[in-house]
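>>> Below: sequence and its predicted model.
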Amino acid sequence: MNTPDREHRHGYSHDKDRYSARLKRVEGQVRGIQRMIEEDQYCIDILTQITAITSALENVGLSLLDEHLKHCVAGAVHSSADGASGDAHTAVDAKVEEAMQAIKRMVKS
């Protein structure tokens, strides 16, 4: 996994608060499911909540993937076009491969 220096801004940086709020909502939903199980709630109601959480996490993942493609991959393409060096093309290939691996993991889950 890449660990860029602290100066590097990711594509989602401008929306960190929104992502954080969405994930806190998911966290609350998970706690709600824990409570439902402790209270012996109906199975289907719990499964419905799990489906909602799964959907919410998938949406966060798709938004992050979109930001990655628009920012990181597009940035590598622009750098490649500006520099036109072999290293720049290798960086583009690496970013595209990284995105494809993330897509494959998302599709499998």
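Thanks, I have it.
>>> all contacts plus neighbour counts: C-alpha atoms, from now on.
Will do.
>>> Can you spell out which helices and strands pack onto the helix or strand where residue 75 lies?
Residue 75 is part of helix 74-83 when elements are defined by DSSP states H and E. Helix 74-83 sits against helix 86-108, with contacts defined as 3 or more Cα pairs under 8 Å, 6 or more residues apart in numbering; DSSP states H and E.
>>> Next, the angle from the helix it packs on to helix 74-83.
160 degrees (axes from the mean of the first three to the mean of the last three Cα atoms, to 10 degrees).
>>> ok, residues contacting helix 86-108?
The contact list for helix 86-108 (Cα atoms under 8 Å, 6 or more residues apart in numbering) reads 58, 61, 65, 68, 69, 72, 73, 76, 77, 79, 80.
>>> take the one below as the second:
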Amino acid sequence: MTGDEQSIAQVLNRLRRAHGQLAGVISMIEAGRDCREVVTQLAAVSRALDRAGFKIVASGLRDCLDSEGADGRPEITEAELEKLFLALA
């Protein structure tokens, strides 16, 4: 993956969090925990993965759209792109 170091660090943090959550879900299933608790944690893993994916897409689009408007400012920020993708999810 290419992009600025901050975006890459954020993606890696989200993926590490999802990794830890998934390990927790596996442990919960092995321990015979209540299915509602397992599903709740599994949903958290899914959201963490989705957010990492959206960040990757937003970063890629940001690189493509890194042109400046007439006022010299970027036409759309990476945060704005990420919000748009999250709104669609």
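Looks like it arrived, so ask away. Fair warning: this is a prediction, and the values are worked out from it, not measured in the lab.
>>> corresponding residues in structure 2 for the longest helix along structure 1?
Longest helix in structure 1 by number of residues (criterion: DSSP state H): helix 43-67. Under TM-score structural alignment, helix 43-67 of structure 1 corresponds to residues 35-59 of structure 2.
>>> average gap between that stretch and structure 1?
Comparison of stretch 35-59 of structure 2 with structure 1 after fitting gives an average deviation of 0.8 Å (mean Cα distance after the TM-score superposition for structure 1).
>>> Report the buried residues of that stretch.
By neighbour count on 16 or more other Cα atoms under 10 Å, the buried set for stretch 35-59 of structure 2 is 38, 41-42, 44-45, 48-59.
>>> Over to stretch 76-90 of structure 1?
For stretch 76-90 of structure 1, a neighbour-count test (16+ other Cα under 10 Å) marks 76, 77, 79, 80, 88, 89 as buried.
>>> just stretch 11-27 of structure 2 next, same as before
Within stretch 11-27 of structure 2, the residues scored as buried using 16+ other Cα under 10 Å are 11, 14, 15, 17, 18, 21, 22, 24, 25.
>>> Among the residues you listed, name the ones in helices.
11, 14, 15, 17, 18, 21, 22, 24, 25.
>>> Please pull up the equivalent of the second one in structure 1.
Spelled out, that is residue 14 of structure 2. Alignment note: residue 14 of structure 2 maps to residue 22 in structure 1; criterion TM-score structural alignment.
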